[in-house]
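In: using only what follows, build the 3D model:
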Amino acid sequence: MNQLKVGILNVAYSPNLGDGLIAECLRHGLASSPAQLDPHFIDLAGRESFSQGLQSKKRLNAVRSMLPAFALGVASRLYLALLVRFRLRPFYRRKMAGLDAVILGGGNLLADQDLNFPKKIHGALMEAARLRLPVYLYGVGVSDDWSPTGRQLFLEALGACDLRFIAVRDARSATLLARALGPAQRDIVTVLDPGVFAALALPPVAQEPPPPDGVARIGVGVMSPGELQYHGLSSLEDHVLFTFYLDLLANLGARGAQVRLFTNGSPEDRAFAQRLSRAFNEGDPARAWWSDVSERIQTPTDLVNVIGGCTGIVAFRLHAIIAALACDKPFVALAWDKKVGAFLDEVQRPGALAEVSPSSAPSIVDRLLATPAAPAPLSSDACAQRSLRSVHRLAALIAPPREPHGPQEAAV
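Out: Purely as a prediction, here's the structure:
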């Protein structure tokens, strides 16, 4: 029997490699299921490689920097409308040709920042509807930032396509989506983010020797103030975040830890990490206990390798935290978006969240270097197996087991 071809519709080649991590996990789960589906990525932004995603983000940032603030919104929306109509819809149509089903899956996709996801998802699902493809919504996050236009686009797209199944990644997302659907409400299932089985989909490979006995190697995940502000955290000013990171590095060094500065790949985050590196090296450029490994991380596999080589991490980015959980590493998640707390609730680790303030670095270091706490109620392995089983059930919905048609076939 031929494998069913399935399109995974998300931002697989985003410069934020956490999105690619989700896509790789979904692909692994679908292909490893008893249904053995043949999954293919369809990037919502029309990208076909990680390098392409990084270059397009840099070009977009360069254009934005040349526009006055009052023109940014109008220019962005005009550009997006033209992009979807003339490039992305033909791209979706081409990628969906010959498919048997489409999964809109993974990441905080039902969110509205300058109509980015509403426009792209609307275009993609209308193409799926035109091709009469069944659509499965799986493992997505839902935000409460929908504009009236964004809401209209999301609801029109979900109503037009042959939507067979809805699964979101946390209870908060389920509540927000149920509220948005209103009278058209459908059954909504909650599943764990597929990234929690990253260590199965992308087994980490050591990139350097382990630290000496008794020495902790702590990964510090950097997120830039510009990215935090774009995603809604306007209260954390540049100088506060910069000072926090420098204090965190100094405190870790004073406690005898090795430090690996890293990012999830965003060019803004990488640039901010370089700023931190230069500032931290000014006093002592020969510090042997720390390094910036950001440039080593070019793919989701690289991200898992770096995090898997640490004894613990502290980070803002959700999928740095999820990768740490997948690799069974202690972590402190820095508060910035409600989706982080929602995920920690799902995996029964709400105490791992920490607020960033001018004086919070020492307490975060204490938590990272403390004597190991009692095991969490839901282990990393239990999270991974639960999420993998959910993806296998999704595969079974798409390709139900075939009943034998006669004695000879039944005996095979």
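In: C-alpha from now on. contacts and neighbour counts both.
Out: Noted.
In: name the residues that touch the one helix or strand Ser51 maps to?
Out: Counting by DSSP states H and E, the element that carries Ser51 is helix 50-66. Contacts with helix 50-66, where a contact means Cα atoms under 8 Å, 6 or more residues apart in numbering, come from 13-15, 47, 72, 266-267, 298-299.
In: before we compare anything, build this one as well:
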Amino acid sequence: MNVKRVVIAAEVFSANLGDYAIYDSLKTILEQQGIEVVPLDLSLRKGWAEEGEVLVGPQGWAKVFKNGLKKISLYRSLSSRLKWYLVSKNKANEYWEQLIEKSDGVIVGGGQLLTDTNQYFPLRIGAVAEIAKRLNKPISVIGCGVGGTLTKNSFRGFKELLSNATYISLRDYTSRDKLKEYVGGDFPLHVSPDIAFGLPASRTVKLAGDKVCGLNVIPLSIFHRFVPEVRDVSESDYLLFWKRLAEGAIKSGLKLVIMTNGNPDDQAQANNVYNKLVESGIDVQLQNRPKRPSDLYRQIEQVDYLVAMRMHAGIVGCALGRKTATIAWDEKIPGVWRAVNNEDIVMRYDILKDSNPWNRILPVFESPGWPNDNKEIYQNKIHHDVSSCLKTMFE
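Out: Presented below is the predicted three-dimensional model:
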């Protein structure tokens, strides 16, 4: 039998390992259906930073400009476009064409890829779609999110993809509604849970003993960027939030461990949180920065409960069967959890100002059925979504 080969275009080898969890789940599902999978990293990485060759990495450019300039939106957009056209485009196109030419089709997804932050993804996804069209390869979209408001410029970047996609599924209803105005009412837009929810359940059975709660940390700057209502929260306020949360967890008889998704900035913030808690006399452990998906999975498997700030830390925790609560800093987070009928586990951003944040987390952890109530239903939806996509591509 002729085995189909599919290129997955996504943020595969990101330091934020939640991105790989999406790819990992989709790859597993496709392989179960007899598909050979090839990764295409939209940020031009051929592998992990310590192992693989980086085609055109951002490090050199990042060192040229100071942080002050990078805070200016116009500068970021112009810098992104210049970097693409002057440095990255030719090398990326050459390598991507090699991958796509040897494949039977391309799937874009998942993750928050249909967004126009600094024109980053429109340029890259547009290039992938153009190559697929030129080589007469079917292309589709699975499990993507639509970020913010798409501008006319960004839509032009995505137009090749949206005009030629055999199938489009989004990971939440808000993304579907945003995209409707661009693709028109005739083309069906499907909604299916975030692909990372399809990760296989943990095979690790946590040993009896102390119950452990993981605290998944992100920098305060992310809240400041996305949530104007908490821009008055200072770094000391943020550390106080973590101290209050930790004290509540300890009163509930839990051991504590601080962890991240692997982003170096997240780990720097985690170090600050850890130091604050230790200075306050709180017994807590700090996990090393996970550098591979297996590191992230193993760290999450070692806890019973997880307070997640990175959305895909929460999704991975759910997939692995851990009691999970997540804190929203972007509209995408409640939307994604709404798609699996578990919006109740999402805490609003104003929890950062709560004098007793643990009281808002605890009811989620005490829910008897969570996280397994709807698991089989939404995992079946993901598998059905992938199967439907493949039919439009190859039948």
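In: list the buried residues for the helix holding Ser51 of structure 1?
Out: Residues 50, 53-54, 57, 64 are the ones in helix 50-66 of structure 1 that count as buried (16 or more other Cα atoms under 10 Å).
In: just stretch 142-157 of structure 2 next, same as before
Out: 142-147, 150, 154-155, 157.
In: which stretch of structure 1 lines up against that stretch?
Out: The alignment of stretch 142-157 of structure 2 onto structure 1 (TM-score structural alignment) spans residues 138-153.
In: pull up the distance across that stretch, start to finish.
Out: Taking Cα to Cα, to the nearest Å, the first and last residues of stretch 138-153 of structure 1 lie 19 Å apart.
In: then stretch 74-93 of structure 1?
Out: By Cα to Cα, the extent of stretch 74-93 of structure 1 from end to end equals 27 Å.
In: now the buried residues of helix 50-66 of structure 1 in a markdown table, with distance to Asp247 of structure 1?
Out: Conversion of those to a markdown table gives the following (distance: Cα to Cα, whole Å):
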| residue | distance to Asp247 of structure 1 |
| --- | --- |
| Phe50 | 32 |
| Gly53 | 32 |
| Leu54 | 30 |
| Lys57 | 30 |
| Arg64 | 32 |
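In: separation between the counterpart of Asp112 of structure 1 in structure 2 and Thr151 of structure 2?
Out: Aligned counterpart of Asp112 of structure 1 in structure 2: Asp116 (TM-score structural alignment). Distance, Asp116 of structure 2 to Thr151 of structure 2, by Cα to Cα: 7 Å.
In: same question for Asp344 of structure 2.
Out: Asp344 of structure 2 is 32 Å from Thr151 of structure 2, where distance means Cα to Cα.
In: over to Gln112 of structure 2?
Out: For Gln112 of structure 2, the distance to Thr151 of structure 2 (Cα to Cα) stands at 16 Å.
In: re the thing from before, leaving out the residues flanking it, which one is nearest to the match of Asp112 of structure 1?
Out: Ser154 (5.5 Å; Cα to Cα, 6 or more residues apart in numbering).
In: does that neighbour belong to a helix, a strand or coil?
Out: Recorded secondary structure, Ser154 of structure 2: helix (DSSP: H, G, I helix; E, B strand; the rest coil).
In: report the contact partners of it.
Out: 115-116, 119, 122.
In: again, but for Leu394 of structure 1
Out: Counting by Cα under 8 Å, 6+ apart, Leu394 of structure 1 has no contacts.
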